[in-house]
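Enquirer: missing the sequence, but the structure's below:
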């Protein structure tokens, strides 16, 4: 099964495109941005390990 959240490598502006369950909610420019996208996707940010490759 594919991961429901994919964070892509930094683009030329330093942001990272985020894909959450086939939708692209935007670009994350900070850890806070990423955690907000995860929260909107239904994940509890307190249960997220940001360096988890899975």
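Expert: Thanks, I have it. All values derive from a computational prediction rather than experimental measurement.
Enquirer: alpha carbons only for contacts and neighbour counts from here, please
Expert: Fine.
Enquirer: now the strands for this protein?
Expert: Taking DSSP state E, the strands of the chain run over residues 5-10, 16-20, 23-28.
Enquirer: of those strands, which stretch is the most buried?
Expert: strand 16-20 (a mean of 20; mean count of other C-alpha atoms under 10 Å).
Enquirer: tilt between that one and strand 23-28?
Expert: Calculated by axes from the mean of the first three to the mean of the last three C-alpha atoms, to 10 degrees, strand 16-20 forms an angle of 150 degrees with strand 23-28.
Enquirer: by contact count, what packs against strand 16-20?
Expert: Using 3 or more C-alpha pairs under 8 Å, 6 or more residues apart in numbering; DSSP states H and E, the elements in contact with strand 16-20 are strand 5-10, strand 23-28, helix 31-40.
Enquirer: below is an additional structure, to be compared with the one above:
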């Protein structure tokens, strides 16, 4: 069994990042805790916010786990 492919998209202009698992949209996250909750709801138990930030199964696009605002924003 292969690990699910978790993708966190770049921050949107209004803030937040879209999260998908194997291409299925889970929602828009505004921090690592949101991602952990989305994954829990999708049946991927055992990841808290700190785990999300360092997990090898998550592909961060447009910046890592510390980036939640689009480039050029003041937040």
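Expert: Thanks, I have the structure now. These numbers come from a predicted model, not from an experiment.
Enquirer: which ones are touching the closest residue to residue 29 of structure 1 other than its chain neighbours?
Expert: Leaving aside its sequence neighbours, residue 29 of structure 1 sits nearest to residue 15 (C-alpha to C-alpha, 6 or more residues apart in numbering; 4.6 Å). The contact partners of residue 15 of structure 1, taken as C-alpha atoms under 8 Å, 6 or more residues apart in numbering, are 27-30.
Enquirer: what do you get for residue 6 of structure 2?
Expert: For residue 6 of structure 2, the contact set (C-alpha under 8 Å, 6+ apart) comprises 19-22, 57-59.
Enquirer: how about 6 Å then?
Expert: 20-21, 58 (C-alpha atoms under 6 Å, 6 or more residues apart in numbering).
Enquirer: take these and map them onto structure 1. Which survive?
Expert: Here is what carries over to structure 1 from those, by both residues aligned by TM-score structural alignment, their matches' C-alpha atoms under 6 Å: 20-21.
Enquirer: make a markdown table out of the contacts of residue 6 of structure 2 and add distance to residue 10 of structure 2.
Expert: A markdown table is the format used below for these (distance: C-alpha to C-alpha, whole Å):
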| residue | distance to residue 10 of structure 2 |
| --- | --- |
| 20 | 12 |
| 21 | 15 |
| 58 | 13 |
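Enquirer: quick one on the thing from earlier: nearest to residue 45 of structure 1, out of the strands of structure 1?
Expert: strand 5-10 (12.6 Å; C-alpha to C-alpha).
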